[in-house]
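Q: based on what follows, work out the 3D shape:
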Amino acid sequence: MANNNVVLCYFCSFSLLLSQMAKGCRSKCQKLGLIKREPDGVDRISNLPDDVICHILSFLSTKEVVATSVLSTRWRSLWTLVPTLDFEDDWRCFLRTSFVNVVGNVLAQRKAKSIKRLNLSSYIKSYGPDLIHTLVSTAVAQNLAELNLFLFYPFQAGLPSTLFTCRTITVLKLGWTINVNLTSSIYLPSLKILHLYLLYFANDDSLVRLLSGCPVLEELCYEDMKLNNTTSLKVYVPSLKKLHVKSHDKILHVDAPSLEYLQLEDTKIGSYFVGNFPMLQQAHVDIYFDQDGKENVSKFFNGIHQSKLLSLSTYTTEVLTFAGFEFPEFSSLVHLKLHLSILDSNFLIQLLLTKCPNLEVLDIAKIQDCSERRWTQPTTLVPDCLFSSLTVFKFREFKCSEEELEFIGYILENGRVLRTLMIQMVHWLRPKKISRAVSKLRALPRASKDCLINYQILDRRLT
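A: Below is the predicted model:
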């Protein structure tokens, strides 16, 4: 009887939400012809099989799923068959019962034989780590496929050891104040996606052991974790296809021959080792380094030189410009995206574009103004890509400065196979200035008669 009272309290807490949700959904469904009354008065949705309705409900949060039980007798127990648990971080609607009791009773009332997905993201301080341990252990015992666990606690929450030997889990995302203490064996034979954010590892080799226990891992996202007594991140995963790292002052070692996508965000290049990536398709680079790390930067770019798409952040291009860094040849590169603070002819033409002989798309965003004029008309040989392969040139954040016009003029004058020039102007340019800029751009000589110029107004407030 006590369990039923708690669940009933749960239902009543969402009656207003349910009525609003049902009214809005029913109106939309009627307009689309999805709900039509049959002669017996039962709508089409209620006539769907249980497994179909449960699949639809699996896309809702658990509180919304349970709330549907008051729709009709047909829906009273359907929520107990839904194979997902999604606990949101807003539980202020519970006035007479605690979140711990609600979760406990939801678990007790469930009839589904599996938990395919468990989501919990919360700032709640009214329950302790025992609840987390119980939830995760229950999910693992019921063939868990996906776990998303993000907690803001005044203390660290631990995880059950059974999670790290779960044979069914394919997606694991952990974040914030979670303590990962890997004292027993680790084997996750089905895990393909692993995201780790701001975690606390109990010992130095925990991450290495965790990754070595994931034989089919394809995607790893790692962000600023607190690994005790270590400053290194070692990623040796032959099956890895996608890697995203955001880490300050870590020694990064990567050996992933199957890697297709690499993103480094706000990462210092110190003692750096990156293997050769023959399968690499995209590299998004946001790095910084000091003079002592210049040699390691060279090793890094040699490691990614086979990428087909390369994107460099503003800070990265700035430090590379002033360091006079010389790039290796990017023979496979077809798409280059640069975020610039200055237009430096030596960096853009001599150091970079001459190393991209097969470049097809050049995408530049000049996002800052600099009083120091850097662009001068190059006196070196024109890069091969302008003669033979560059077909699309995009210039974003155009402010109609003289150096911008000169740089664009250089590309137009030498781009023999160029077909499209897209100019994206900043929103604050006055109409008269825009009109004058368009006239100047149209007057620029073009090596390609097929080149068309498209103009857009970029509104930063919408980006």
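Q: contacts, neighbours, all on C-alpha from now
A: Will do.
Q: helices of this protein, residue ranges please.
A: In the chain, the helices defined using DSSP state H lie at 2-13, 15-32, 50-57, 62-67, 99-109, 129-141, 206-212, 294-303, 314-323, 345, 384-388, 402-414, 431-443.
Q: tabulate these in a markdown table, adding columns for mean neighbour count and distance to residue 248.
A: Below are the helices of the chain laid out as a markdown table (neighbours: other Cα atoms under 10 Å; distance: least, Cα to Cα, whole Å):
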| stretch | mean neighbour count | distance to residue 248 |
| --- | --- | --- |
| helix 2-13 | 16 | 44 |
| helix 15-32 | 13 | 44 |
| helix 50-57 | 16 | 41 |
| helix 62-67 | 22 | 37 |
| helix 99-109 | 16 | 37 |
| helix 129-141 | 18 | 29 |
| helix 206-212 | 17 | 17 |
| helix 294-303 | 17 | 16 |
| helix 314-323 | 18 | 15 |
| helix 345 | 18 | 31 |
| helix 384-388 | 20 | 36 |
| helix 402-414 | 17 | 34 |
| helix 431-443 | 13 | 42 |
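Q: now show me the structure for the sequence below, then we'll compare the two:
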Amino acid sequence: MAEVDRISFLPDDIKISILSRLVVKEAVRTSALARSWRHTWTLLPSFRLGCHLDRLGETSKDFDSRPVSSTWIKRVSHLVSSLRGPLILFQLSLMLPLYIRERMNWRQTLPLYIDPSNPLQSLLDLLVKKGVAGTLNLCFYYPNTVPFCLHSYHSHKVKVRLPSFHSLKVLQLHGCELILRNEFQGFHSLTTLSLSNVIISNRHLHFLLDTSKNLTTFKFFARDLDLVPDLSLNISLPLLTNVEFGINKMVDKICLVSTPRLEQAHIRVTDIDYGSKKLARVTLGLLNSVSMVSSLHLDCYVLETLSRLALPFNFSFPQLKCLKFFLNLDTLDKRTFDVFRWLLKSMPFLEELHLKLLCLERQTEGVATLMRELFVKKQNGISCLNQTLKRVTLSMYLLRNVMTGITVVKFFLLNAKVLKLMNIICAGDDDELSMIEELKIVEVASSDAKVVMFNITTEITVNVK
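A: Here you go, the predicted structure:
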């Protein structure tokens, strides 16, 4: 019986589904399989292209065997021009090359002067004509293996002069300088805007937001950036529901003026100089702007930054139900603990808490004693501990010693009077058994409390009654 060529007679939608799971290079190569497959790749709804160079700029992967160059981007443009169907997603990730040479026993980084800006503009114009209706993701960065990598300078050699994509839903940019063209009219369909390590002027950023009134998600991360002048941003977006900010000392102000639908906020301090009072005031003002959210995520260094200011702060979170944040035990002192306690006091209806404990160094006896003095005692005047906090999750993956977190565990078991469930996630440290024994004898405020410990392979329910 002759073999039937079932692959050649597959419907186009199944062929496209198969090709969508391949890198672009392999998808294009399928045109050699059979006549019926010759132009199938031109119907792909998504293109993910990336070129990664080694630290000498000699090799690349995923689509071409040559270094990133103007020619490489022109070949990408040729592929895009061959597309026949609607383009839903276009993602371009370029790791730009650096030369590295030894000099006096230290490595010096010098830029390889390949500026893809001009052919990139032609590619963007082509994408406008193709009508990208979903996601546009452009990412430019240098190898993170390079010592003394100058992100704040080199990664912004690429200038993106943004045209108006009238049907675009999601725009994600990383590691570039963003400039709006004179004829720019805004993104009337855009719902998600993410700018990570992107240099943009105050005027252009305000105009971008003012002409994108359908935004529901806005993310701005300023790290390794020298913003001149310092960023000052007033946000008025009536449909905004989710914001994420990574701020450094070059940020002067971020204020959410009119965002009535805001539900979630994620704030991180990206500057290692978190002791700056200016940075502390900016962080405090940002927290004040998002005080209406129901879910709040605070990354590492936020508490330490706020500890530079005097308590009490003059606002609260009356609608907050879920809080996620880092507690850095390496830098714990009484001021940081006071901010931690104030946060709980400012959230009278908090129901769910996710806390990640960070401690990269083994604690000294002095710090351990301080933790016992601060945490292992009953607290007064914290409404959520008395009435609403029912679920606590403590993650201890970043602890050098699991026993370091026992005082934090005791704090909630001792004070959360309506606690239903506490999940403790650890990395299987040798002290885990000792921690279980400690939990069995700890005083528990809630008669319904259940404690469950997780490590990499097992789940253990600890009887704390």
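Q: can you give me the TM-score here?
A: The TM-score (TM-score structural alignment, normalised by the length of the first structure) is 0.71; 395 aligned residues with a Cα RMSD of 3.8 Å.
Q: quick one on the thing from earlier: and of the helices of the first structure, who's closest to residue 361 of the first structure?
A: Closest of the helices of the first structure to residue 361 of the first structure is helix 384-388, at 9.9 Å (criterion: Cα to Cα).
Q: report the aligned residue range of the second structure for the closest one.
A: Mapped onto the second structure using TM-score structural alignment, helix 384-388 of the first structure spans residues 383-387.
Q: which outside residues touch the matching stretch?
A: 344, 345, 347, 348, 349, 350, 351, 415, 416, 417, 418 (Cα atoms under 8 Å, 6 or more residues apart in numbering).
Q: just give me the closest of those residues to residue 369 of the second structure.
A: Nearest to residue 369 of the second structure out of these is residue 415 (Cα to Cα; 19.6 Å).
Q: report the central residue of the second structure.
A: The centroid of the second structure falls nearest to residue 244 when counting by Cα atoms, centre = their mean (7.7 Å).
Q: so what's that residue up against?
A: Contacts of residue 244 of the second structure by Cα under 8 Å, 6+ apart are 218, 219, 220, 221, 265, 266, 267.
Q: what does the third one align to in the first structure?
A: With TM-score structural alignment as the matching criterion, the partner of residue 220 of the second structure in the first structure is residue 222.
Q: returning to what we had before: redo the contacts of stretch 383-387 of the second structure as a markdown table? Include distance to residue 47 of the second structure.
A: Converted to a markdown table, the contacts of stretch 383-387 of the second structure look like this (distance: Cα to Cα, whole Å):
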| residue | distance to residue 47 of the second structure |
| --- | --- |
| 344 | 46 |
| 345 | 49 |
| 347 | 44 |
| 348 | 47 |
| 349 | 45 |
| 350 | 43 |
| 351 | 42 |
| 415 | 53 |
| 416 | 50 |
| 417 | 53 |
| 418 | 51 |
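Q: got the contact list for residue 149 of the first structure?
A: Counting by Cα under 8 Å, 6+ apart, residue 149 of the first structure makes contact with 118, 119, 120, 121, 173, 174, 175.
Q: of those residues, which are still contacts in the second structure?
A: Comparing those with the second structure on both residues aligned by TM-score structural alignment, their matches' Cα atoms under 8 Å, the contacts found in both are 119, 120, 121, 173, 174, 175.
Q: run a quick neighbour tally on the fourth one.
A: Here the number of neighbours of residue 173 of the first structure (other Cα atoms under 10 Å) works out to 17.
Q: my guess is residue 209 of the second structure contacts residue 234, does it?
A: No. Checked against Cα atoms under 8 Å, the pair residue 209 of the second structure and residue 234 is beyond contact range at 9.6 Å.
Q: quick one: which of the contacts of stretch 383-387 of the second structure is nearest to residue 298 of the second structure?
A: For those, the nearest to residue 298 of the second structure is residue 344 (13.1 Å; Cα to Cα).
Q: map that closest one onto the first structure.
A: Match for residue 344 of the second structure (TM-score structural alignment): residue 353.
Q: residues contacting the residue nearest to residue 199 of the first structure when sequence neighbours are not counted?
A: Distances taken as Cα to Cα, 6 or more residues apart in numbering place residue 225 nearest to residue 199 of the first structure, at 5.0 Å, with adjacent residues excluded. Under the criterion of Cα under 8 Å, 6+ apart, the neighbours of residue 225 of the first structure are 196, 197, 198, 199, 200, 247.
Q: what of residue 432 of the second structure?
A: 402, 403.
Q: now it: how far from residue 233 of the second structure?
A: 47 Å (Cα to Cα, to the nearest Å).
Q: equivalent analysis for residue 74 of the second structure, please.
A: From residue 74 of the second structure to residue 233 of the second structure the distance is 36 Å (Cα to Cα).
Q: quick one, what contacts the closest residue in space to residue 233 of the second structure that isn't next to it in sequence?
A: Closest residue to residue 233 of the second structure apart from its sequence neighbours, by Cα to Cα, 6+ apart: residue 254 at 4.7 Å. For residue 254 of the second structure, the contacting residues are 231, 232, 233, 234, 235, 282, 285, 286, by Cα under 8 Å, 6+ apart.
Q: ok, 10 Å please
A: Counting by Cα atoms under 10 Å, 6 or more residues apart in numbering, residue 254 of the second structure makes contact with 231-235, 245, 247, 282-283, 285-287, 289.
Q: same question, residue 153 of the second structure
A: For residue 153 of the second structure, the contacting residues are 175, 176, 224, 225, 226, by Cα under 10 Å, 6+ apart.
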